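# sequence unknown, structure follows:
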């Protein structure tokens, strides 16, 4: 079990890891060893995620989400499989933790009387400046 938050834990079997060849640095190994990791996590069918968290995660994932609702994270920052694997898992956990935070609802507010007065005074002042320009010949 991978602990994400106090209430959310992922089962290892829900993660599918595929190792592919990475682009970028790697020396002689770059053409021989598959060090990059593609981590796949089925957000839509995951029993570990509450529905509201899954919806927020799908919105957060953006283009990393397939049409089937599978989140794909590619990690190729490091030269070893182990470090890329850990990096991919950390990024998944960070995304789920971000999705787990319930957004605070916006409370509609009304402008104060003082702010309304300041706005009207500023408009009157600006109008007065413009009205004084009238009647002057252009130079």
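Received the coordinates, thanks. If you're wondering where the values come from, they're calculated on a predicted model, not measured in any experiment.
# rest of the way, CA atoms for contacts and neighbours
OK.
# roughly how far is the helix or strand hosting residue 122 from the heart of the chain?
When elements are assigned from DSSP states H and E, residue 122 belongs to helix 113-133. The gap between where helix 113-133 is centred and where its chain is centred comes out at 42 Å by Cα atoms, centre = their mean, to the nearest Å.
# residues contacting it, please?
Counting by Cα atoms under 8 Å, 6 or more residues apart in numbering, helix 113-133 makes contact with no residue outside itself.
# Provide the secondary structure category for the residue lying closest to residue 20 once chain neighbours are set aside.
Spatial nearest neighbour of residue 20, excluding adjacent residues (Cα to Cα, 6 or more residues apart in numbering): residue 34 at 4.6 Å. Here residue 34 is coil, with the state taken from DSSP: H, G, I helix; E, B strand; the rest coil.
# in the protein, which spans are helices?
Assigned by DSSP state H, the chain shows helices spanning 51-61, 81-100, 113-133.
# format these as JSON lines; extra columns: mean neighbour count and distance to residue 44.
Shown next, in JSON lines, are the helices of the chain (neighbours: other Cα atoms under 10 Å; distance: least, Cα to Cα, whole Å):
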{"stretch": "helix 51-61", "mean neighbour count": "17", "distance to residue 44": "7"}
{"stretch": "helix 81-100", "mean neighbour count": "18", "distance to residue 44": "13"}
{"stretch": "helix 113-133", "mean neighbour count": "11", "distance to residue 44": "47"}
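# got another one to weigh against that:
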């Protein structure tokens, strides 16, 4: 189950720092870069199976303690960057927890096979009629 923004805000830790990029003097004064840190093992909105699946699928994004880090510094506003990190986290959880259905192979209908063979016979007959007659 995908958590809501309110559930996420209760559990995660936000770190702020100065961001690079556009903003003029504002960049030097305001800490607008936001880093969201979620410890997957202590998240109450995930059950044990989901935690196991996230550990497996997001192993390359976790640190040694099992924390997931998401950073946003696109906007000049710290509040907007906080919102973006939460949205990124929800999207990441959705994609990581999505289980793909198994494909059921289907048989080719007999009518389709018969039509293909009939078409092949028609083409073969056309090509046979184009040949020079052979005299024995």
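Sure thing, it's come through. Model, not experiment: these values are computed from the prediction.
# can you give me the TM-score here?
Superposed pair, TM-score by TM-score structural alignment, normalised by the length of the second structure: 0.63. Supporting alignment: 121 aligned residues with a Cα RMSD of 3.5 Å.
# ok, which of the helices of the first structure comes nearest residue 45 of the first structure?
helix 51-61 (9.3 Å; Cα to Cα).
# tell me how far the residue nearest to residue 20 of the first structure lies from residue 111 of the first structure.
Distance, residue 34 of the first structure to residue 111 of the first structure, using Cα to Cα, to the nearest Å: 60 Å.
# which one's more surrounded, those two?
residue 34 (18 against 7; other Cα atoms under 10 Å).
# need the contact list for the aligned residue in the second structure for that one.
Superposed on the second structure with TM-score structural alignment, residue 34 of the first structure falls opposite residue 31. Residue 31 of the second structure makes contact with 16-19, 78, according to Cα under 8 Å, 6+ apart.
# so which of those residues sit within strands?
Per DSSP state E, strands hold the following members of the contacts of residue 31 of the second structure: 16-17.
# out of the contacts of residue 31 of the second structure, which end up buried?
16, 18-19, 78 (16 or more other Cα atoms under 10 Å).
# my read is residue 123 of the second structure is in a helix, agree?
Yes: counting by three-state DSSP, residue 123 of the second structure is found in a helix.
# spatially nearest residue to the aligned partner of residue 14 of the second structure in the first structure, not counting backbone neighbours?
Structural alignment (TM-score structural alignment) places residue 14 of the second structure against residue 17 in the first structure. Closest residue in space to residue 17 of the first structure, ignoring its immediate chain neighbours: residue 39 at 4.7 Å, by Cα to Cα, 6+ apart.
# what's the neighbour count on that neighbour?
Counted with other Cα under 10 Å, residue 39 of the first structure comes out at 22.
# is it true that it touches residue 20?
No: using Cα atoms under 8 Å, residue 39 of the first structure makes no contact with residue 20, being 10.8 Å away.
# closest to the centroid, which residue in the first structure?
The residue lying closest to the centre of the first structure (Cα atoms, centre = their mean) is residue 60, at 4.5 Å.
# which ones are touching it?
Residue 60 of the first structure neighbours (Cα under 8 Å, 6+ apart): 95, 99.
# check which residues of stretch 99-116 of the second structure are buried.
Result for stretch 99-116 of the second structure [16+ other Cα under 10 Å]: no buried residues.
# end to end, how far does it reach?
37 Å.
# on that earlier part again, same list (the buried ones among the contacts of residue 31 of the second structure) but as JSON lines, adding distance to residue 68 of the second structure.
JSON lines is the format used below for those (distance: Cα to Cα, whole Å):
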{"residue": "16", "distance to residue 68 of the second structure": "16"}
{"residue": "18", "distance to residue 68 of the second structure": "21"}
{"residue": "19", "distance to residue 68 of the second structure": "20"}
{"residue": "78", "distance to residue 68 of the second structure": "20"}
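# what's the closest of those to residue 51 of the second structure?
Closest to residue 51 of the second structure, out of all of these and judged by Cα to Cα, is residue 16, at 26.5 Å.
# distance of the nearest residue to the closest one once chain neighbours are set aside from residue 89 of the second structure?
Spatial nearest neighbour of residue 16 of the second structure, excluding adjacent residues (Cα to Cα, 6+ apart): residue 34 at 4.6 Å. Residue 34 of the second structure is 13 Å from residue 89 of the second structure, where distance means Cα to Cα.
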